[in-house]
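Enquirer: can't give you the sequence, but here's the structure:
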């Protein structure tokens, strides 16, 4: 069967996102086909489009979607046609009207959570879960610094850390985003385009520093983030929107304060189906309990993926970005 999809034939700016027809077959052993209803956009999609992360050309980008099962392959007993499922992280290829994925990575979506909300929170929410509950376990009394606090993951990180009893400091680029970060649980918000975040963190913490920094920006903030940490503090890097070359830190830079540096990836915390479903259940439970307010602030047609990428790279967005297949647009 033929479906419409976004495909990348060469690496480069958003113009390389080509809207075209692609052929997909029937699901094989252990696979299901899903008709996508909502597709999550994540910064990692830009990394693949530009070549920072590698994928064989041509490829369909996207690592998150929610949809309805349209066919099941031989041996699949856990899902049936009509089930609502989502997936996050792997495999790549969600920028399509329909796609085939292994049944082992499909996650049942609770009826109380709609398509757009689920596609906004599944990958980002499980990432936030790993960051605050696994890679560094945030506890009451901790002080945390979250860069890009109004972004898709950043917004969830601030809410979750606040709910766990931490004092949350967030950095944002505009006063408008500062207002959102405050709503998301930041007790202190720093507009880094107007003031130096290291100086402000020092003032806020009376020179003590923070227990943990969550940094998705990369080289532009890396050394400043280390300077914000208290002795034995933890630096969690989970992205590099400002670039990753050259390496922003030497191992010896950690020694003066006995700092810990981590670069966790969701795939290493969801290595089996039990871990995957546990992470997803934590996210869905937090959404349904009101701990996490999901901000699907920007919705585009799938055919407008290039515009979505342009806006994301230009930092014109906050919260989550969702693509809706043109045939599903209401």
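Expert: Thanks, I have the structure now. Since this is a predicted model, take the numbers as computed values, not measurements.
Enquirer: only C-alpha atoms for contact and neighbour calcs from this point on.
Expert: Fine.
Enquirer: quick one: name whatever helix or strand follows the helix or strand that contains residue 46.
Expert: Using DSSP states H and E, the secondary-structure element containing residue 46 is helix 43-50. Sequence-wise, the next helix or strand downstream of helix 43-50 (DSSP H and E) is strand 64-72.
Enquirer: which residues make contact with that next one from outside it?
Expert: By CA atoms under 8 Å, 6 or more residues apart in numbering, the residues outside strand 64-72 that reach it are 26-27, 31-41, 79-90, 92, 94, 115-116, 118-119, 122-123.
Enquirer: show me which of those residues are buried.
Expert: 27, 31-41, 79, 84-89, 92, 94, 115-116, 118-119, 122-123 (16 or more other CA atoms under 10 Å).
Enquirer: these two touch, right, residue 234 and residue 211?
Expert: Yes. Assessed by CA atoms under 8 Å, residue 234 is found in contact with residue 211 at 6.3 Å.
Enquirer: what about these two, which has more around it?
Expert: Under the criterion of other CA atoms under 10 Å, the comparison of residue 234 against residue 211 puts residue 234 first, with 24 against 21.
Enquirer: OK, contacts around the more buried one?
Expert: So residue 234 contacts 136, 211-213, 259-262 (CA under 8 Å, 6+ apart).
Enquirer: Three-state assignment for it, please.
Expert: strand (DSSP: H, G, I helix; E, B strand; the rest coil).
Enquirer: what about versus this one:
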């Protein structure tokens, strides 16, 4: 039997339960993937709590993993049994094995191991669309990255540095500041102790940043907006501190004719062409050594509740993996 982590209601980490679930053979257009490593992301928390509702219960959580194709259903092109694969944005990864369509699957290069792949697909492709689509970063741009020591943050800072940007990272502790600096930040700000916007103005000669990438949400909204240059871009791509609500769009005018985007990775990998382009960019930058994937911690799949607790308490750094 296959082990899976499922929820039967929304709630805290305690609603995550380990259960035995049959897998079976793939139907037409499906494959069966045996997981070797599973990524943990904040979107998993949002779905567990109901901030992002799931279709129904019981529900297996998890949005990314890496492993090997065990079996292939009729009509599948481009994939075969034995292929090493990875995916992101496909609900149901908290399990040993699963059936799934191939629309989110990509084959892995031989030079990228399974744990690295599971740690980087969702977060790395997120960093890619943030830097190349939400706001196309150019050499010489100054940017602000909230949660710079987190999973997306460490990849985003390295990649932005590689593109020639001046990277300002916002973090919660001195240890996280050191980690952010090791991962491409030229300047770090301790948001609990310093006035973020004032420090950004100091660092940029009062110019402000071209873009602020914010995965924290409500708690850092004003700091991000106040750090932007005129016509700067605020990209809100997460809600770690809670969702932004009752936003007054007039603030964008008052603070310098600002742009605001609330993107999601699903939009940027919505078809095979976009997925392949996004994944290939990620593979290329990792294989070049310009971006290194840091796995901060791993947990057995059965200990997923503790992993969720630690993620929500901001006790994790880099990427977090669940191991089946």
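Expert: Thanks, I have it. Because the structure is predicted, anything quoted here is derived from the model rather than measured.
Enquirer: TM-score for this pair?
Expert: A TM-score of 0.98 describes the superposed chains when it is computed by TM-score structural alignment, normalised by the length of the second structure; 322 aligned residues with a CA RMSD of 0.9 Å.
Enquirer: please enumerate the strands of the stretch 1-150 of the second structure.
Expert: 2-7, 17-21, 30-40, 59-60, 64-72, 84-88, 97-101, 105-107, 142-146 (DSSP state E, counting those that start in this stretch).
Enquirer: list buried residues within the contacts of residue 234 of the first structure.
Expert: 136, 211-213, 259-261.
Enquirer: ok, now which ones touch residue 157 of the first structure?
Expert: 128, 131-132, 146, 149.
Enquirer: with residue 118 of the second structure instead?
Expert: 37-39, 64-66, 86-87, 321.
Enquirer: make it 7 Å
Expert: Neighbour list for residue 118 of the second structure: 37-39, 64-66, 86 [criterion: CA atoms under 7 Å, 6 or more residues apart in numbering].
Enquirer: give the aligned equivalent of it in the first structure.
Expert: In the first structure, the residue equivalent to residue 118 of the second structure is residue 119, according to TM-score structural alignment.
Enquirer: which SSE is the spatially closest residue to residue 307 of the second structure that is not a sequence neighbour in?
Expert: Of all residues not flanking residue 307 of the second structure in the chain, residue 299 sits nearest, at 6.7 Å (CA to CA, 6 or more residues apart in numbering). Remark: residue 299 of the second structure resides in strand 295-300, with elements defined by DSSP H and E.
Enquirer: name the helices or strands packed onto that strand?
Expert: strand 319-323 (3 or more CA pairs under 7 Å, 6 or more residues apart in numbering; DSSP states H and E).
Enquirer: the strand it packs on vs the first structure, average distance?
Expert: Compared with the first structure after fitting, strand 319-323 of the second structure has a mean deviation of 0.4 Å; criterion: mean CA distance after the TM-score superposition for the first structure.
Enquirer: centre of the chain to that strand, how far?
Expert: Counting by CA atoms, centre = their mean, to the nearest Å, strand 319-323 of the second structure is centred 13 Å from the centre of its parent chain.
Enquirer: for that strand, name the packing helices and strands.
Expert: strand 30-40, helix 114-129, strand 295-300.
Enquirer: thinking again about what came up before, which of the contacts of residue 118 of the second structure are still contacts in the first structure?
Expert: Mapping the contacts of residue 118 of the second structure onto the first structure (both residues aligned by TM-score structural alignment, their matches' CA atoms under 7 Å) leaves 37-39, 64-66 still in contact.
Enquirer: distance to residue 196 of the second structure added to those, as CSV?
Expert: What follows is these, written out as CSV (distance: CA to CA, whole Å):
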residue, distance to residue 196 of the second structure
37, 37
38, 34
39, 31
64, 33
65, 35
66, 38
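Enquirer: for residue 252 of the first structure, grab the count of nearby residues.
Expert: Neighbours around residue 252 of the first structure, by other CA under 10 Å: 9.
Enquirer: show me what it aligns to in the second structure.
Expert: Aligned by TM-score structural alignment, residue 252 of the first structure pairs with residue 250 of the second structure.
Enquirer: could you measure from its match over to residue 242 of the second structure?
Expert: Distance, residue 250 of the second structure to residue 242 of the second structure, using CA to CA, to the nearest Å: 21 Å.
Enquirer: grab the most central residue of the first structure for me.
Expert: residue 124 (3.3 Å; CA atoms, centre = their mean).
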